[in-house]
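[1] This is a predicted model, with the sequence first.
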Amino acid sequence: MNAIPTVTKNLLIINVLVFLATIVAQSYHLDLARYLGLHFFLADDFNVAQLITYMFMHGGFTHLFFNMFAVWMFGRILEQVWGPKRFLSYYMICGIGAGLISMLVTYIRIQAAKTGMSPEMINTVYQEGAQIIRDNMNYTYPPMANLNALLNGVTVGASGAVYAILLGFGMLFPNQPLFIFPLPFPIKAKYFVIGYALIELYAGFANNPNDNVAHFAHLGGMIFGFILIMYWRKKDRGNGYYYN
């Protein structure tokens, strides 16, 4: 791993170690996601530190693998261009930003879910929802179940920061050809990033009840990444490359 820059290498190591710790904890019937995953800010289990810790939690090996593959593939290039301090700042700020955007969208959806529900139903979800999830019970009234899921759901993964990395690569190297399976031809990085953003936007607004992916967290990472890069571009007086 000597060829991998310091921050990228340490991000890979930390994410793998936390994933292994999650597996070990499960053998002792301890759910680390309850403590380290990102809960909605009005939920009983929310802690502000989760805006950082959730980035190092993953829902399974596939989730971890693809996120870390993207960090290795694109993150190391950004770190080599920006340097370790700026790259780490970018990764963390965008990951936190992704969590904030995700909670904002959840708040909006919660307000919409309350429509047509009586105050008694809403209070029941707020007072008992988290305990009901922990006891593996379900509401029989769908609007209450939906509100319960929104209020007590947990977000995990580095995907918000990863999507910011993809955006950063696309902005720094817009015409770099990428071979993306299963496409039989290369696609420029800028079109790759735009395509991913449009897919996430569509999936986010589709709000499929069977889709447990935090699409707006991905978009939130991209939004914060774009703002940071434009700020640095202005600060560095349009150099095209961004140094510490």
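    Cool, got the structure. Predicted model, so just to flag it, every value in this text is computed and none were measured. Numbering: from 1, shown residues only.
[2] When you work out contacts or count neighbours from here on, use the C-alpha atoms and nothing else.
    Will do.
[3] Helices of this structure, start to end?
    Ranges of helices within the chain are 6-27, 33-36, 50-53, 61-70, 76-82, 84-113, 119-134, 142-152, 159-172, 189-206, 215-235, based on DSSP state H.
[4] now, of these, which is deepest in the fold?
    Compared across these, helix 159-172 shows the largest average neighbour count, a mean of 25 (mean count of other CA atoms under 10 Å).
[5] So which elements touch that one?
    helix 61-70, helix 76-82, helix 84-113, helix 189-206, helix 215-235 (3 or more CA pairs under 8 Å, 6 or more residues apart in numbering; DSSP states H and E).
[6] still on that earlier bit, in JSON lines, list the helices of the chain along with distance to residue 42.
    What follows is those, written out as JSON lines (distance: least, CA to CA, whole Å):
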{"stretch": "helix 6-27", "distance to residue 42": "25"}
{"stretch": "helix 33-36", "distance to residue 42": "15"}
{"stretch": "helix 50-53", "distance to residue 42": "13"}
{"stretch": "helix 61-70", "distance to residue 42": "27"}
{"stretch": "helix 76-82", "distance to residue 42": "36"}
{"stretch": "helix 84-113", "distance to residue 42": "9"}
{"stretch": "helix 119-134", "distance to residue 42": "9"}
{"stretch": "helix 142-152", "distance to residue 42": "7"}
{"stretch": "helix 159-172", "distance to residue 42": "21"}
{"stretch": "helix 189-206", "distance to residue 42": "22"}
{"stretch": "helix 215-235", "distance to residue 42": "18"}
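[7] next up, a second structure to put side by side with the first:
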Amino acid sequence: MRNNMAYDSFGSAMKRGFMRMPLIIRSIILVNAVVFILQAIGGNTLNSWLIQNLGYDPAFPTFLSQPWRLITYMFLHGSFFHVLFNMLWLWWMGNTVEQTIGPRSFAVVYFSAGILGALFQSALALAFGYNLVIGASGAVTGILVAFAMLFPNAPIMLFLFPPIPARFFVAGWVALDILFIGNGDNVARLVHIGGALAGYLCIKAYKNGNDLSMPIRYFEYLFGKHKPKTGSKPKNKNMHIVSDAEIIEETEQSAIDAILEKISKEGYDALTKEEKKKLFELSKKD
């Protein structure tokens, strides 16, 4: 009886921990885990079929005639450690990023990094080869760059190393990819570099006041999640409520901008408990 209770307690703790992850990170990790299990238990035949039909082929015109590969390749991995470390980096760095910019914006950064990374591979494939690409590394690299831009002074703790500011750690990460391009180690370094570029451009746009969530909101509108109300109706006499909401939204944006500015200058750990709570609450409203 005690063993069953301990097992249930552990299972419940795991479930609670997983459900507390931000929405998009939780979803990405779940899909990657399910796909990798299929790769592992399906044998060589299924694994080869998945890679050959869903992996990214940078050759022309395959990437144009089979555009789904721009997305599906991110969910395939070559080994347990390949998927494990990609998901660990995504969870470690991406957790704060998603809480800061919101789930829709986070999804745009992640998939933009994966897609631009793949296209970058295609653009330079003639010089570096047309190898089939699988893995979430390009998308994850974009998230690493996003984290470094949002929290440049956040300390990165590595075993046997002193704390390294995020901006230096991620810059070194990308520099290694550039340094080892074409060395034949079977790592899609061009995809990493393209992903890093996408992460940089997205967060640059975010800091300039652009709404990164617009592509997601557009698709939600297309699929009817937020249909506009039809039919004419008299002007609402309480329309001033809309103006009040806009004022509140602007005030909240100013508050989060001030917090992000403090993080940029002093690091995440410099925030007070109240500021961390405020940052988390505001980021969930995307």
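    All right, it came through fine. Just so it is clear, the structure is predicted and the values come from calculations on it, not from any experiment.
[8] Including distance to residue 18 of the first structure, could the helices and strands packed on helix 159-172 of the first structure go into TSV?
    Supplementary listing: these in TSV, determined by distance: least, CA to CA, whole Å:
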stretch	distance to residue 18 of the first structure
helix 61-70	10
helix 76-82	21
helix 84-113	17
helix 189-206	27
helix 215-235	21
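[9] Between those helices, which one is closest to residue 39 of the first structure.
    Closest of those to residue 39 of the first structure is helix 84-113, at 8.3 Å (criterion: CA to CA).
[10] helices and strands around the closest one, which ones?
    In terms of contacts (3+ CA pairs under 8 Å, 6+ apart), helix 84-113 of the first structure is packed against helix 6-27, helix 50-53, helix 76-82, helix 142-152, helix 159-172, helix 215-235.
[11] which one of those lies closest to residue 107 of the first structure?
    That would be helix 142-152 among those, by CA to CA, at 8.3 Å.
[12] In a markdown table, list the helices and strands packed on helix 84-113 of the first structure along with distance to residue 197 of the first structure.
    Shown next, in a markdown table, are these (distance: least, CA to CA, whole Å):
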| stretch | distance to residue 197 of the first structure |
| --- | --- |
| helix 6-27 | 23 |
| helix 50-53 | 22 |
| helix 76-82 | 19 |
| helix 142-152 | 23 |
| helix 159-172 | 9 |
| helix 215-235 | 7 |
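[13] got the contact list for residue 160 of the first structure?
    Contacts for residue 160 of the first structure were tallied using CA atoms under 8 Å, 6 or more residues apart in numbering; they are 94-95, 98-99, 217-222.
[14] so which of the residues you listed comes closest to residue 205 of the first structure?
    Taking CA to CA as the measure, residue 205 of the first structure sits nearest to residue 219 out of the contacts of residue 160 of the first structure, at 11.7 Å.
[15] what residue of the second structure matches up with that closest one?
    In the second structure, residue 219 of the first structure lines up with residue 193, judged by TM-score structural alignment.
[16] Can you tell me, leaving aside adjacent residues, what's nearest to the residue nearest the centre of the second structure?
    Nearest residue to the geometric centre of the second structure (CA atoms, centre = their mean): residue 110, 3.4 Å. Nearest residue to residue 110 of the second structure in three dimensions, chain neighbours excluded: residue 139, at 5.1 Å (CA to CA, 6 or more residues apart in numbering).
[17] residue contacts, the equivalent of that neighbour over in the first structure?
    Using TM-score structural alignment, the partner of residue 139 of the second structure in the first structure is residue 161. Applying CA under 8 Å, 6+ apart to residue 161 of the first structure gives the contacts 55, 91-92, 94-95, 98, 218, 221-222.
[18] one more time with 10 Å, if that's ok
    55, 67, 71, 75, 90-99, 167, 217-222, 224-225 (CA atoms under 10 Å, 6 or more residues apart in numbering).
[19] Tell me how far it lies from residue 11 of the first structure.
    Residue 161 of the first structure sits 11 Å away from residue 11 of the first structure, taking CA to CA, to the nearest Å as the criterion.
[20] Can you check which residues contact both of these two?
    71, 75, 91.
[21] Enumerate every residue touching the equivalent of residue 195 of the first structure over in the second structure.
    Mapped onto the second structure by TM-score structural alignment, residue 195 of the first structure lines up with residue 172. Listed by CA under 10 Å, 6+ apart, the contact set of residue 172 of the second structure reads 166, 178.
[22] now the one 10 residues further on
    If you count contacts by CA under 10 Å, 6+ apart, residue 182 of the second structure has them with 127-129, 188-190.
[23] pretty sure residue 220 of the first structure contacts residue 204?
    No - counting by CA atoms under 10 Å, residue 220 of the first structure does not reach residue 204; the two are 11.4 Å apart.
[24] Show me the common contact partners of these two, please.
    The contact sets of residue 220 of the first structure and residue 204 overlap at residue 214 (CA under 10 Å, 6+ apart).
[25] Could I get the contacting residues of residue 205 of the first structure?
    If you count contacts by CA under 10 Å, 6+ apart, residue 205 of the first structure has them with 215-216.
[26] Which residue of the second structure is paired with residue 64 of the first structure in the alignment?
    Match for residue 64 of the first structure (TM-score structural alignment): residue 83.
[27] nearest spatial neighbour of its match, skipping sequence neighbours?
    residue 77 (5.8 Å).
[28] Run through the residues that contact residue 165 of the first structure.
    Neighbours of residue 165 of the first structure in contact, by CA under 10 Å, 6+ apart: 70-71, 73-78, 87, 90-91, 94, 159, 171, 221-222, 225.
[29] Which single one of the shared contacts of residue 161 and residue 11 of the first structure is nearest to residue 190 of the first structure?
    Nearest to residue 190 of the first structure among these, with distances taken as CA to CA, is residue 75, at 16.1 Å.
[30] Now do the same for that closest one: its match in the second structure.
    By TM-score structural alignment, residue 75 of the first structure lines up with residue 94.
[31] Then residue 85 of the first structure?
    Using TM-score structural alignment, residue 85 of the first structure pairs with residue 104 in the second structure.
[32] who touches the closest residue to residue 155 of the first structure other than its chain neighbours in this structure?
    In this structure, residue 155 of the first structure finds its nearest non-sequential neighbour in residue 38, 4.9 Å apart by CA to CA, 6+ apart. By CA under 10 Å, 6+ apart, the contact list for residue 38 of the first structure reads 45-55, 57, 99-100, 102-103, 152-157.
[33] what does residue 38 of the first structure align to in the second structure?
    Under TM-score structural alignment, residue 38 of the first structure pairs with residue 56 in the second structure.
[34] Can you give me the distance of its match to residue 159 of the second structure?
    Where residue 159 of the second structure is concerned, residue 56 of the second structure sits at a distance of 34 Å (CA to CA).
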